[in-house]
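Visitor: quick one, structure for this:
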Amino acid sequence: MHIHDLIEDSASLANLCAHLATKPYVVVDTEFMRENSYWPELCLLQIADDEEAAAIDTMAEGIDLKPLLDLLTENEEVLKVFHAGGQDIEIVYNLTGKTPHPLFDTQVAAMALGQGEQIGYSNLVDSYLGIQVDKGARFTDWARRPLDKRQIDYAICDVTYLSEIFPRMLEKLKKTGRGAWLDQEMERLADPENYRNDPDEAWQRVRVSSRKPEVLGRLKALARWRELEAQGKDLPRGRIIKDETLADLAANPPRKQADLGRVRGLSPAWAGNDIGGRLMAALEGAVPMTTAELPPRDDRKPALGKDGALVADLLKLLLKIRAKEINVAAKLLARTDELEALAAGQREGLPMLQGWRFDQFGKDALQLVEGQLGFTVRNGKLKMTRTEEAG
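Guide: Now for the predicted structure:
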């Protein structure tokens, strides 16, 4: 494989992207820093196909990233391959308002090939290539310049190894007929809504014990205020004010700004400074949360009752057996809340009762709750058995 020198100028990047735009797929990875900022700072982007690989210095002075971003978000002919790509996709979304598409995530694909729910990159490389990844540069400061050769080599290895692994995974998926299983998961990953930081939804990140509409209304207003402050200052939201303090202010709102000086987690200066004033304005503008917005109660899960809870446990057992039988991550077949909903009598809107999931698991799950399927022990092993009622 041809490894390019570090790409630091617009002309070299444009030439590389023009070549990669003719390829069926590219493998993408990023190095970024976000410890001291709200927005993740893209420091390096690595990209490869089956013949060449490069690291692009996205912080290089004057470099025009448009050809690269267009390749990732506008070119529908080239498949973009990531491993656990959520944060990489978020970075592209922040830069463009769009997500890479079409995309393929090797961590998700590994679920369909029986390699667990969240296989790490190092374990994936080891299982396919028998190579132990050098983790020495993982915690490097990617924003510092110049980058040394070891850092660049470490970064490029992420895409060179993955460019070897991806075709092998694809071949396995074709042989097992499981490629179509992943279409829905990949489209969900590519949905821009997953990466949009809506200040009006920020309250859902904060844990609070109260369900009073007025408390949650204040929490929503304060979380929105904090999100906008953090975005405007490009600071982590916790640097503005911590979650616990936010929840405490929502539950026990101060009557006047001077009271902020006595709030645990705030400095005394908040009693008279501008940011304290903006916090108080957010509180004053808060309105009780509407019934439609209130989060579901943890204790208002489907009314299972004792018998229903037992049925849900049997469904979990069935899921475990079936996942092992067909060598697939259980999470890809069905989620716990779906099993409990099925046990409680729900039949509509459950992914496990649609498409390939119904064929592989949902059909048997339905028969189990309807008394047409049971468990038996044969030679010390738990097996499924059809009941006489199943005909």
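
Visitor: CA atoms for contacts and neighbours, from now on please.
Guide: OK.

Visitor: which ones are touching the spatially most central residue of the chain?
Guide: Closest to where the C-alpha atoms of the chain average out (Cα atoms, centre = their mean) is residue 86, at 4.7 Å. For residue 86, the contact set (Cα atoms under 8 Å, 6 or more residues apart in numbering) comprises residue 189.

Visitor: burial measure for residue 21, as a count.
Guide: By the measure other Cα atoms under 10 Å, the count of residues near residue 21 is 20.

Visitor: next one: the residue nearest to residue 132 when sequence neighbours are not counted from residue 264, what distance?
Guide: With sequence-adjacent residues excluded and distances taken as Cα to Cα, 6 or more residues apart in numbering, residue 132 is closest to residue 126, at 5.9 Å. Remark: distance between residue 126 and residue 264 (Cα to Cα, to the nearest Å) = 48 Å.

Visitor: count the neighbours of residue 195 for me.
Guide: Counted by other Cα under 10 Å, the residues lying close to residue 195 total 20.

Visitor: er, residue 33 I mean
Guide: Residues within reach of residue 33, counting by other Cα under 10 Å, total 16.

Visitor: I have a second one here; can you model it like the first so I can compare?
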Amino acid sequence: MNYQIITESNQLDLVCQQARETDVVMLDTEFVRTRTYYPQLGLIQLFDGEHLSLIDPTVIDDMSAFVGLLQDTSVLKVLHACGEDLEVFHNSFGCLPYPMVDTQVMAAFLGHGLSTGFAALVDHYLGVELDKSESRTDWLARPLTAKQLDYAAADVHYLLPLYEKLLNEVTEAGWWQAAQQESDLLASKRVKTVNAEMAYLDVKGAWQLKPRELAVLKPLATWRYKEAVRRDLALNFVFKEADLLTVARLGLQNRQRMEQEGIDPRAIQRHATRIISIVKAAREIPAEEYPDKIERLMDMTGYKQKFKVLKDEVKHAAQASGLATEFIASKKQLNQVISWVWKKDRDPAKLPDAMQGWRLELVGEKLNKLL
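Guide: Got it, this is the predicted structure:
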């Protein structure tokens, strides 16, 4: 397995130009995300079938040649379990690889589990046992060891023959177009514009709060999100979610009460003054301006019966198609459909997953009728 380490812009220009002369390239990234809000890119692996390059983005000033490759619509990019890789590309370069297909998705159309790992598929299809001992390494540390580099290179070296085998089987089974649609759907979900003012809706347990308490949680969650982005710090490293709920529920307005309720002492030391001012301001909001109580689908009349009817329909589709029930429509995706009908009045601009692409004909239209 021969590879070259790319540390300069002129080297990058050359390997990206070579890659753009092919129809398909293999891509992977190595990144670190322990305390940060955004993933920190440490290495990019690129294989065009002939040249295997390990690109070091931490030392290259001009990555525009690589961005050009990501955006070159004549070159298909192949990744495995690409969700976080897409987030890395979007955060680092402001774009996603397109067109793109995910081999984990391709494998799911062939009856493999939805989250089958790369090593398991390489073992199954190629009879090669990969060493995954470096998966938790610090990819921002330098220099990288030979073992780390070999590990990173293997991820794209074996991705090519794996992709070719999967492509043959998926095409033969009639699912190739569906695999591309599903990969596009995955990509679209990774580019989310967060509305800071609505961040409170993503706080687990927010549904338990009364409107008066939500009026406190809402500005607190907005502050926490903005602080996380500003400092590039994971949300819970700014202020723990459970602590956020405690402050909102009890309307805590002094340090002593925060300490008594078990709020993280470091968070109190750093943020108490700001939080107290937010809580005080929120307590002044008139009742008519409180957010509505969060109504969960599962608490709505008739939900359990409807969910069971939809789930049974998906089971029929699974038996007929040979695809896994969870892959056709997970619990979350079935809830999307119910929410789309009950709360969004079947808004065509907000189609749930089941009402588009390959799922529409397989099961979506039937689910819609059943509702």
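
Visitor: ok so, going back, map the residue nearest to residue 132 of the first structure onto the second structure.
Guide: In the second structure, residue 126 of the first structure lines up with residue 123, judged by TM-score structural alignment.

Visitor: now that match: which helix or strand?
Guide: Assignment of secondary structure by DSSP states H and E places residue 123 of the second structure within helix 118-126.

Visitor: okay, the helix or strand following that helix sits on what stretch of the first structure?
Guide: Per DSSP H and E, the first helix or strand lying C-terminal to helix 118-126 of the second structure is helix 146-157. Helix 146-157 of the second structure lines up with residues 149-160 of the first structure when matched by TM-score structural alignment.

Visitor: with the second structure superposed, average distance for that stretch?
Guide: Comparison of stretch 149-160 of the first structure with the second structure after fitting gives an average deviation of 0.6 Å (mean Cα distance after the TM-score superposition for the first structure).

Visitor: flag every buried residue along that stretch.
Guide: Buried residues in stretch 149-160 of the first structure, counted by 16 or more other Cα atoms under 10 Å: 152, 154, 155, 156, 157, 158, 159, 160.

Visitor: mind putting these in TSV, distance to residue 343 of the first structure included?
Guide: Formatted as TSV, those follow (distance: Cα to Cα, whole Å):
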residue	distance to residue 343 of the first structure
152	53
154	49
155	47
156	48
157	47
158	44
159	44
160	46
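
Visitor: show me where the stretch 101-250 of the second structure has helices.
Guide: Secondary structure of the stretch 101-250 of the second structure, counting by DSSP state H, counting those that start in this stretch: helices at 103-108, 118-126, 146-157, 159-173, 176-190, 211-231, 235-238, 241-250.

Visitor: looking at these, which is buried most?
Guide: The highest average neighbour count among these, using mean count of other Cα atoms under 10 Å, belongs to helix 103-108 at a mean of 24.

Visitor: pull up the aligned stretch in the first structure for it.
Guide: The aligned range for helix 103-108 of the second structure is 106-111, by TM-score structural alignment.

Visitor: how far away from the center of its chain is the matching stretch?
Guide: Centroid separation between stretch 106-111 of the first structure and its chain, computed with Cα atoms, centre = their mean, to the nearest Å, is 13 Å.

Visitor: cool, stretch 228-237 of the second structure as well?
Guide: Worked out by Cα atoms, centre = their mean, stretch 228-237 of the second structure lies 17 Å from the chain centre.

Visitor: neighbouring contacts of stretch 197-211 of the second structure?
Guide: Applying Cα under 8 Å, 6+ apart, the external contacts of stretch 197-211 of the second structure come out as 214, 217-222, 225, 241, 245, 249, 290-296.
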